[in-house]
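> Next comes the sequence, and after it the predicted model I'd like to discuss.
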Amino acid sequence: MRRWLWHGAGLISVALGVIGMALPIVPTVPFMLLAAFCFARGNPALEARILADPRFGPPIRAWRERRAIGRKAKIAATLGLGGSAVIGLVALPLPWAAVPLIVALVCGGFILTRPDA
């Protein structure tokens, strides 16, 4: 029963990752990382397929082996977080304007302190 739950969670994560390929506000690689994590417990064959994929395999392996994030991904994430923080500061009233800024600082700080893949 647990294997089916892990398998189902992996399939949902893949679906969200695929949606993220079309929608710029939804991250793709974190959902594929989650899918690989779930499939490792529920369906190792699907985990192997994700790891063998030329698009998703390298960032997943880099994260698993060294907790590393690629330089381009870091730049894109930082720019996205910064843009969201600026939009929040302009469009939201206080104190809500601080929420995107705090999220950007915390998440951006985490991302920028990871080694380069």
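It's in.
> When you work out contacts or count neighbours from here on, use the C-alpha atoms and nothing else.
Fine.
> what's the offset of stretch 96-114 from the middle of its chain?
Put simply, stretch 96-114 sits 15 Å off its chain's centre (CA atoms, centre = their mean, to the nearest Å).
> Tell me the buried residues in it?
Buried residues in stretch 96-114, defined by neighbour count with 16 or more other CA atoms under 10 Å: 97, 100-101, 104-105, 108, 111, 114.
> Okay, one more to line up with it:
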Amino acid sequence: MSRSLRLSEHRGLRYALLAVGWLSVLLGVIGIFLPVLPTTPFLLLAAACFARSSERFYHWLIEHPKLGPWVRDYLDGNGIPLKGKVYSIGLMWTSISISCYLVQRPWAWIFMLTSATLVTVYILKQKTLPRR
């Protein structure tokens, strides 16, 4: 499973991506134990951040015996678990709804609702990983 990585040339961006990547790993691990928090999207975000910031951490994540399968299934084109899709879409729409309630700006509503709709369509178009 050899993937070519494009590391960022900007040192500050690499550090920011590393920070977001490790925060995503932390949230993904918490999501394994906390049913309200989705695991797959956070680990995919971590993999994307590490792919641009650290080859070492990227390979650590995708080769990890417990976390790696969550990422590899998606990267290999096998799909996203149904549970991951449901949690991702549900939490996203919950947070967008709360944000729309709190932010009383119609232009912000349009932006948030359009973004949420596009992300939902993207997630739904991804192959669903069959149960093992």
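Ah, there it is. All values reported here derive from a predicted model rather than from experimental measurement.
> Structure 1: which residue goes with residue 70 of structure 2?
In structure 1, residue 70 of structure 2 lines up with residue 59, judged by TM-score structural alignment.
> Ok, residue 111 of structure 2 next?
Residue pairing (TM-score structural alignment): residue 111 of structure 2 is matched to residue 99 of structure 1.
> that's a helix at that match, yeah?
Yes. Residue state for residue 99 of structure 1 (DSSP: H, G, I helix; E, B strand; the rest coil) corresponds to a helix.
> list the contacts for it?
Neighbour list for residue 99 of structure 1: residue 88 [criterion: CA atoms under 8 Å, 6 or more residues apart in numbering].
> just residue 2 of structure 1 next, same as before
Here residue 2 of structure 1 is in contact with residue 42 (criterion: CA under 8 Å, 6+ apart).
> Pull up the gap between it and residue 59 of structure 1, please.
From residue 2 of structure 1 across to residue 59 of structure 1, the span is 27 Å (CA to CA, to the nearest Å).
> Tell me which stretches of structure 1 form helices.
For structure 1, helices defined by DSSP state H occupy the ranges 2-22, 29-42, 44-52, 57-66, 71-91, 98-112.
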